[in-house]
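Enquirer: quick one, fold the following:
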Amino acid sequence: MKRYLYLWHRWLGIGLCLFMALWFFSGVVMLYVGYPKLTPREHLAHLPVLDLQGCCVDLGSALAAADPDRSPSSIRLSTVAGTPRYLLSYSGGSNVAVDARTGRRLGPTDHNQAVASAHQYDPLAPARYRGLVQEDLWTHSRALDADRPLQRVQLDDAEGTLLYVSGQTGAVVRDASAVERGWNLVGAWLHWLYPLRGIGLDGLWSNLVIYLSLGATFMALLGTVIGVLRWRLRKPYRSGSRSPYRGFARWHHIGGLLFGVLAITWIFSGLMSMNPWRVFSSAAPLNTAAYQGGVLKAEAFPESAQQAIARFADEGFAVRELEWRLIGGTGYLVGHDGAGRTRLLADGEVLGRLPKAVLDRAAQAVLPAVKMHSEQLDTYDFYYYARAEQSMLGHLDKRLPVLRVRFDDPQQSWLHLDLYTGELLGVMDQPRRASRWLFALLHSWDWLPLLERRPLWDVWMIVLSIGGLVISVSGIVLGWRRLR
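Expert: Model (predicted):
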């Protein structure tokens, strides 16, 4: 039996140690440089203050021009390429832009409009058009699907920023600096095995990552068992050492004993990030449509965009983007400024936050026959916390306080509701809370005592990564020697 343990570990290692070394090295890069994305704060910081002089057509006209047969999932008024535009999103469809001055639905973005959007993003930097793409190295994210195809514009700024402009609305939807692009070649792009995409393997990419991770987990588990079996606690070997190996084999043995368990948890949690075989998908996903209390339509919003901007200005709040939001059947206009702050307007009154009772009523409508408990969180906890902006989900604003709603349904569903905008931030049921343990905790050590004590978290992650590199690089050398 022992012989088979050695053989399985050896031949799996020859095939998989290279992937492990790439994962550990690229993981360290990802601690500080994330996959390119345009964060909400960056988006707002590059917008001018909304100027509605001689503007705008009413919301009803904009909705009719965009798509009279469907209700949008979101409505925003923003400045695109120097002009105000209604930006509408539809579930499962492409985003739509309507010229706020003429009420005309805009067609596909051409290269002139793309360059104009780039000039709005940075008026001081010369811009060069780089062509149309459906998907490339820095735009594999499915979040961009509603904006494809994408227009690329290169800015001649200090950061060497490459902009991606929506082919549907003309808005800038992604920026990637030269530093981000360079480090990502050995960071997230490598870590997520994105080199396998775009070469005809896109349909197999998910399964390739899953089964490579599964094989690597099994290999590391076998290696840990063998390492313990070969370590002599009582009687040393003739050499006087507790390990029978020398050179790279000794590094591999001792490194595996010190870091093997952590390597197993890291590879396994990486496997869990792919939601293999849909283990974290709910059998009966919670339908949250009732939280909104209806469809987005003009009748729910008596104030016009001009009136909303004027009321916010009276309060000293300079709006850069306006959003229409429906909560429990009541319409609210949400203003965003350049720093990411928000204000709400309802019935002519400007609010900093929504009353808890308003969100409680809207949340109860999701499951009206189920008992509900709600609490206001004033500090972060294990299930609601902020991450650094470069991390995978760090761009999502996790403001405090936040409202947590718990339902006594079979899935024990939770909702997190933003008191500042009324936005439904997410649904957590039992499978998703399991993912919080098996992926987020084990893979990136999202544990508040560490996250709140940086650089302790950094030291912990880097030391563990070095340990993983010792195991995998020594394994590569041993594997190459065996093959040779």
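
Enquirer: switch to C-alpha atoms for all contacts and neighbour counts from now on
Expert: OK.

Enquirer: could you look up the SS state of Arg406?
Expert: At Arg406 the chain is in strand, as set by DSSP: H, G, I helix; E, B strand; the rest coil.

Enquirer: dump the residue contacts of the most centrally placed residue in the chain.
Expert: The chain has Leu393 as the residue nearest its centroid, 3.7 Å off, counting by Cα atoms, centre = their mean. For Leu393, the contacting residues are Arg387, by Cα atoms under 8 Å, 6 or more residues apart in numbering.

Enquirer: and it, how far from Lys37?
Expert: 10 Å (Cα to Cα, to the nearest Å).

Enquirer: and this one, please, so the two structures can be compared:
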Amino acid sequence: MGISFKRLLFLGHRWLGIVLCAFFAMWFVSGVVMMYVGYPKLTEAERLGHLPALQPGAPLLGPQQALAMAGIDGPLKELRLAAASGGEPVYLAQPAGAKGTAAIAVDARSGARLALTDQARAMASAAAFAGPGVGAHYLGPVDEDAFTHSRGLDGHRPLHRVQLADPEHTLLYVSGRTGEVVRDAPRTERLWNYAGAWIHWLYPLRGTVFEPYWADIVNWLAIAGTLMVLGGASVGILRWRLRAPYRSGSRSPYPGALMRWHHIGGLLFGVVTASWIFSGLMSMNPWRVFDGGAAPLRMQALEGAALLPSARDAAPAALLAAAGPGIRELKWTRVLGDTMVLAQSAAGAPLVLDSQSGRPAAVDGAALLDAARTLLPHPVAKVERLDAYDLYYYSRDAHSMTGGAGKPLPVWRIAFADPHQSWVYVDPHTGALVGRSDRHKRQSRWLFAMLHSWDWLPLLERRPLWDVLMLAFSLGGAVLSVTGVVIGWRRLGRKLRAARNTP
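Expert: Here you go, the predicted model:
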């Protein structure tokens, strides 16, 4: 006689639970840590805040002259000037078409292309980042370690590690290509990460023989876990007596306190547990399910011709004099066929300057909107000006997985009537494209960010309500998981003892 579906459901939940509940308990505990301490990153605000201010009187070469002396004469994807390498002003140029590589660092005084970062330059960059009076100790180069698994750092490897003697015991990672500080990790953040993101994302598997299979391991654990929780919820409902209680007077058939806690906990927290495991799977974009294949944007509509420095560009001294003191970075960009310079201080929106005259400039809002309408070869369905965040364009705390990136306001949101239902976000102040979304990415927003971290503005704007709910459900999920671990291993122990005693 074959096993009935009901029996198969019971057995599947039981044996999957023995394996997976330990992962669930770990995910719930580490998830609580991640609510308040994220994986180390260098946010834009931190980067700008630690950059030395550019000195208006410094004798710096113009961008066209410096790049020509360094042998860089093609169109550029990006060009910045900052005291970012060894504490000295450098041009950071990324040629057009270069993907996944660090920029080329060019000395802004001599026009010399800087060689790969050595110990001396790494230490000088760390000293400039830390500020005066802070000691530093060189720890050596590393290709990748527990705090640098991010793929965004690939173009900067190998990384130089420098330990600061500041109160936070900050560990700095310096680009081996440009000499920029690309990551900071205070000791408290590092320690909490071992109980947070590092274990939550199964990073112990990274850098081992399991590295090629890491994504598949995470995906299949999440799939098996989701099925196990849904199966357990079904078992819990089948065993719960709604009409008449069991002989014990309880609605649950289990006499032991541990089993009863697990049964009731599953009924109370099974749905949210399943949603968190499933949304964790969605965070991995498994098998690229959220890659809709939307056509690339026609950026020339916003930018015009590619960025190419000209001999007519104003000298950095003129730009810095017009921008005023405290400028950390100059960034050359193309807007509607003109070259503009964004003069960025340590905080706030950048000042927009004309690249040739050096005078403050304003982006033509009507022309920008007209150009943005042609980013895709499809009709525009709707144009909105967002003066406040909404469900799809919002900011999170810097430590969170999706936080730390600038989300300026106001922005224009242009919705296209294309097959992918594309939306683009354009900053009217700088003329920059600050975001793109389509139907698949909005689905990802709901299936990952909404389900996993409850990124719902009415909750995020009413903290500590968000904290209370997240902590309460996390505690419930942890109790459900820990009781499952104990129950499962007790049963497994009995099975093993019985097998040893069988002749």
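
Enquirer: what's the residue nearest to the centre of structure 1 aligned with over in structure 2?
Expert: Matched by TM-score structural alignment, Leu393 of structure 1 corresponds to Thr402 in structure 2.

Enquirer: same question for Ala116 of structure 1.
Expert: In structure 2, Ala116 of structure 1 lands on Ala124 (TM-score structural alignment).

Enquirer: just confirm Tyr138 of structure 2 is within a strand.
Expert: Yes: membership of Tyr138 of structure 2 in a strand is supported by three-state DSSP.

Enquirer: which residue in structure 1 aligns with it?
Expert: So Tyr138 of structure 2 corresponds to Tyr129, using TM-score structural alignment.

Enquirer: for the residue lying closest to its match once chain neighbours are set aside, what are its contacts?
Expert: If the residues on either side of it in the chain are set aside, Tyr129 of structure 1 comes closest to Val153, at 4.5 Å by Cα to Cα, 6 or more residues apart in numbering. By Cα under 8 Å, 6+ apart, the contact list for Val153 of structure 1 reads Ala114, Val115, Ala118, Ala127, Arg128, Tyr129, Arg130, Gly131, Leu162, Leu163, Tyr164, Val165.

Enquirer: any idea how far Val153 of structure 1 lies from Ala127 of structure 1?
Expert: 6 Å.

Enquirer: helices of the stretch 201-350 of structure 1, start to end?
Expert: 202-230, 247-272, 289-292, 305-314 (DSSP state H, counting those that start in this stretch).

Enquirer: comparing those, which comes out most buried?
Expert: Across those, the average number of neighbours (mean count of other Cα atoms under 10 Å) peaks for helix 247-272, which reaches a mean of 21.

Enquirer: which stretch of structure 2 lines up against it?
Expert: Taking TM-score structural alignment, helix 247-272 of structure 1 hits residues 257-282 over in structure 2.

Enquirer: what's the answer for stretch 412-426 of structure 1, then?
Expert: So stretch 412-426 of structure 1 is aligned with residues 421-435, judged by TM-score structural alignment.

Enquirer: ok, residues contacting that stretch?
Expert: 302, 335, 342, 352, 362-363, 365, 368, 372, 407-416, 436-439.

Enquirer: tell me the buried residues within these.
Expert: 302, 335, 342, 352, 363, 368, 372, 407-416, 436-439 (16 or more other Cα atoms under 10 Å).
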